[in-house]
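Asker: This is a predicted model, with the sequence first.
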Amino acid sequence: MSDHRNGFAEKTPEIDDRKGHRQRLRDRFRKTGEQGLADYELLEFLLFSALPRQDTKPIAKALLKRFGSFPAALAAPRARLKEVKGLSDISIDTLQAVHAAIARYHMAELKERKLLDSWSKVTEYLQASMELDSREQFRVLFLDKKNGLIADEVQQIGTVDHTPVYPREVIRRAIELASTAIILVHNHPSGDPTPSRADIQMTRQIVDIAKPLGVEVHDHIIIGLRSNISFRGLQLI
């Protein structure tokens, strides 16, 4: 039973230990940055504010065990994160906000550059945004005459292995935006970025429709797990 002398409840050793652990982790982060923290410790750190009264270490370790890696834990769908014991809606918001911030950071860099001169930045952004998505999505980067980014739009979201693509709608949108070039992008949730016959056929349809209308298809990128392929690199465009 807690001691209520002088009107104050005595703090339990468990709470004191938790506060001490959190402060030690904060001190180490301030001194060494993220390099001084293991993946589970960085996840703990992210969850501190969202779960102020819980021990976040077992939750962080459960996230890594379930999803396999730090990036996969951040990119996991809300429905799957809810299956992890101890995670609240607010803590899930925190993880997903961090993932969104990473994608936003890469996008901000792209907006100030010519995309074709910053290809590594383009693929970094696309990997961060799409490689761990559990559903296949098809997006288009619309470029101006100087290869600057006009818009990045998700055109369709499908299932784990299929996304319907409407080539004429892609080109109609390019004309609406006064875009003279586009980069097609989609992900393979299986992790293997190898293009299918349907991927190749769809790309050629878009190229055939775009060319007479003055819209160039610079590339089609398929995002896999920690890898990607370029149709131009494979000489498929």
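Answerer: The structure has been received and is ready for your questions. Residues are numbered from 1 along each chain as shown.
Asker: From here on, just use CA atoms for contacts and neighbour counts.
Answerer: Fine.
Asker: elements contacting the one helix or strand residue 128 maps to?
Answerer: Counting by DSSP states H and E, the element that carries residue 128 is helix 119-130. If you count contacts as 3 or more C-alpha pairs under 8 Å, 6 or more residues apart in numbering; DSSP states H and E, helix 119-130 packs onto helix 89-111, strand 216-224.
Asker: okay, the angle between the helix or strand just after that helix and helix 119-130?
Answerer: Per DSSP H and E, the first helix or strand lying C-terminal to helix 119-130 is strand 137-143. Using axes from the mean of the first three to the mean of the last three C-alpha atoms, to 10 degrees, the inter-axis angle of strand 137-143 relative to helix 119-130 is 150 degrees.
Asker: How far does strand 137-143 sit from its chain's centre?
Answerer: 15 Å (C-alpha atoms, centre = their mean, to the nearest Å).
Asker: what does it contact?
Answerer: Strand 137-143 is touched from outside by 149-158, 163, 165, 170, 174, 177, 179-187, with contacts defined as C-alpha atoms under 8 Å, 6 or more residues apart in numbering.
Asker: In addition, the following structure is provided for comparison:
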Amino acid sequence: MTEPSEHQDISGDTTRKQAGKPHYAGHRDRLRARFREAGPEALADYEILELLLFRALPRRDTKPVAKALLTRFGSLSGVFGASAKRLTEIDGIGQSVASELKLFQALAARLGKHELQQKPLLSSWNSVLDYCRTTMAYEEREQFRVLFLDRKNRLIADEVQQQGTVDHTPVYPREVVKRALELSATALILVHNHPSGDPAPSQADIDMTGRIAEILTPLNILLHDHIIIGKHGHASFKAMNLL
């Protein structure tokens, strides 16, 4: 019997490998190529999410998983803002994949914070709003944070002061002011989220902000704004003439 040639061996091996490839292998290659050649604007949201899931799910078709995530959480922001526990409710998403998705949210927040630290906040207000939306819009509990600024309105510190329930966060004005003095801050921006999605301030929000402003005034510390973040928008006390 004649031995097969080297060419025949390679050809046969290639055919067997191709036959054994999962159906989505070619799709992954094409999607990566389209991203490289045409950029992210050429991809739908679920395709961007697919690309991110390729590494976390190397042996699974990621398209149905990506579409299921977007259906459940509504948007890319909703997906990355969802808790790890809620992410694992989606078929195909285990703890390790949920951690990968939360890592991308942490990276986006870290990049946003770095951008804020490079210039005065009042001259980059859209960056402030983007950062707050990234870090807080999809939190399932109310979170109250303070941006502490120096005399040039540059960020000294960004600190979460309190975590609350789905509709309430206890805020202690004197603790906020005490921390501002410890950091030698000369201005503050207050931020909290409304998990309900509606950013309209409550009377309790208005009263609390007034108490903080009252304590800050004799100390020559400015309160630039109090921003409430919702899933689909924000409210600014300054813009609403509440400050």
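Answerer: All right, it came through fine. On a predicted model such as this, the values are computed, not experimentally measured, just so you know.
Asker: TM-score for these two?
Answerer: Here the TM-score for the pair of chains, by TM-score structural alignment, normalised by the length of the first structure, is 0.92; 232 aligned residues with a C-alpha RMSD of 1.9 Å.
Asker: any residues touching the helix holding residue 128 of the first structure, and which ones?
Answerer: 102-103, 106-107, 109-110, 115, 187, 223-224, 226-228.
Asker: Could you write me a PyMOL select line covering just the buried ones among those?
Answerer: To isolate the buried ones among the contacts of helix 119-130 of the first structure in PyMOL, judged by 16 or more other C-alpha atoms under 10 Å, type:
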select buried, resi 103+106+107+110+115+187+223+224+228
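Asker: need the contacts of helix 119-130 of the first structure in a markdown table with distance to residue 137 of the first structure, can you?
Answerer: Shown next, in a markdown table, are the contacts of helix 119-130 of the first structure (distance: C-alpha to C-alpha, whole Å):
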| residue | distance to residue 137 of the first structure |
| --- | --- |
| 102 | 19 |
| 103 | 16 |
| 106 | 19 |
| 107 | 18 |
| 109 | 22 |
| 110 | 20 |
| 115 | 21 |
| 187 | 6 |
| 223 | 10 |
| 224 | 12 |
| 226 | 17 |
| 227 | 16 |
| 228 | 15 |
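Asker: if we can go back for a sec, which among the contacts of strand 137-143 of the first structure end up buried?
Answerer: Looks like the contacts of strand 137-143 of the first structure have 149-151, 155, 157, 163, 165, 170, 174, 179-187 buried, using 16+ other C-alpha under 10 Å.
Asker: hmm, back to that, what range in the second structure does the helix holding residue 128 of the first structure sit on?
Answerer: Aligned using TM-score structural alignment, helix 119-130 of the first structure spans residues 125-136 in the second structure.
Asker: what about residue 192 of the second structure, helix or strand, and which?
Answerer: Counting by DSSP H and E, residue 192 of the second structure is part of strand 187-193.
Asker: what span of the first structure lines up against the helix or strand following that strand?
Answerer: Going down the chain from strand 187-193 of the second structure, the next helix or strand is helix 203-216, by DSSP H and E. Mapping helix 203-216 of the second structure onto the first structure (TM-score structural alignment) gives residues 197-210.
Asker: for the matching stretch, which positions count as buried?
Answerer: By neighbour count with 16+ other C-alpha under 10 Å, stretch 197-210 of the first structure contains the buried residues 202, 203, 204, 206, 207, 209, 210.
Asker: from those, which single one is nearest residue 37 of the first structure?
Answerer: residue 203 (43.5 Å; C-alpha to C-alpha).
Asker: ok, how many other residues are close to the closest residue to that closest one other than its chain neighbours?
Answerer: Once flanking residues are discounted, residue 203 of the first structure sits nearest to residue 220: 7.3 Å by C-alpha to C-alpha, 6 or more residues apart in numbering. Around residue 220 of the first structure there are 23 other residues, counting by other C-alpha atoms under 10 Å.
Asker: Would you mind finding the match for residue 220 of the first structure in the second structure?
Answerer: So residue 220 of the first structure corresponds to residue 226, using TM-score structural alignment.
Asker: give the contact list for that match.
Answerer: Per C-alpha under 8 Å, 6+ apart, neighbours of residue 226 of the second structure: 189, 190, 191, 209, 236, 237, 238.
Asker: repeat that with 7 Å
Answerer: 189, 190, 191, 236, 237 (C-alpha atoms under 7 Å, 6 or more residues apart in numbering).
Asker: Tell me the residue in the first structure aligned with the last one.
Answerer: The criterion is TM-score structural alignment: under it, residue 237 of the second structure has residue 231 as its aligned partner in the first structure.
Asker: what about the residue nearest to its match when sequence neighbours are not counted, distance to residue 39 of the first structure?
Answerer: With C-alpha to C-alpha, 6+ apart as the criterion, residue 231 of the first structure has its nearest non-adjacent residue at 5.3 Å, and that residue is residue 220. Distance, residue 220 of the first structure to residue 39 of the first structure, by C-alpha to C-alpha, to the nearest Å: 33 Å.
Asker: now swap in residue 182 of the first structure and tell me
Answerer: 37 Å.
Asker: Please tell me which residues of the first structure the strand holding residue 192 of the second structure aligns onto.
Answerer: Using TM-score structural alignment, strand 187-193 of the second structure pairs with 181-187 in the first structure.
Asker: The matching stretch vs the second structure, mean deviation?
Answerer: On superposition with the second structure, the mean distance recorded for stretch 181-187 of the first structure (mean C-alpha distance after the TM-score superposition for the first structure) is 0.6 Å.
Asker: that older thread, the match of residue 237 of the second structure against residue 223, yeah?
Answerer: No: using C-alpha atoms under 7 Å, residue 231 of the first structure is not in contact with residue 223; the gap is 11.6 Å.
Asker: corresponding residues in the second structure for stretch 47-55 of the first structure?
Answerer: Taking TM-score structural alignment, stretch 47-55 of the first structure hits residues 53-61 over in the second structure.
Asker: Next, the distance between the ends of that stretch.
Answerer: End-to-end distance (C-alpha to C-alpha), stretch 53-61 of the second structure: 9 Å.
Asker: where's the residue nearest the centre of the first structure relative to residue 183 of the first structure, distance?
Answerer: In the first structure, the residue lying closest to the centroid (C-alpha atoms, centre = their mean) is residue 129, at 3.3 Å. Distance of residue 129 of the first structure to residue 183 of the first structure, computed by C-alpha to C-alpha: 15 Å.
Asker: How about residue 49 of the first structure?
Answerer: Distance from residue 49 of the first structure to residue 183 of the first structure, by C-alpha to C-alpha: 39 Å.
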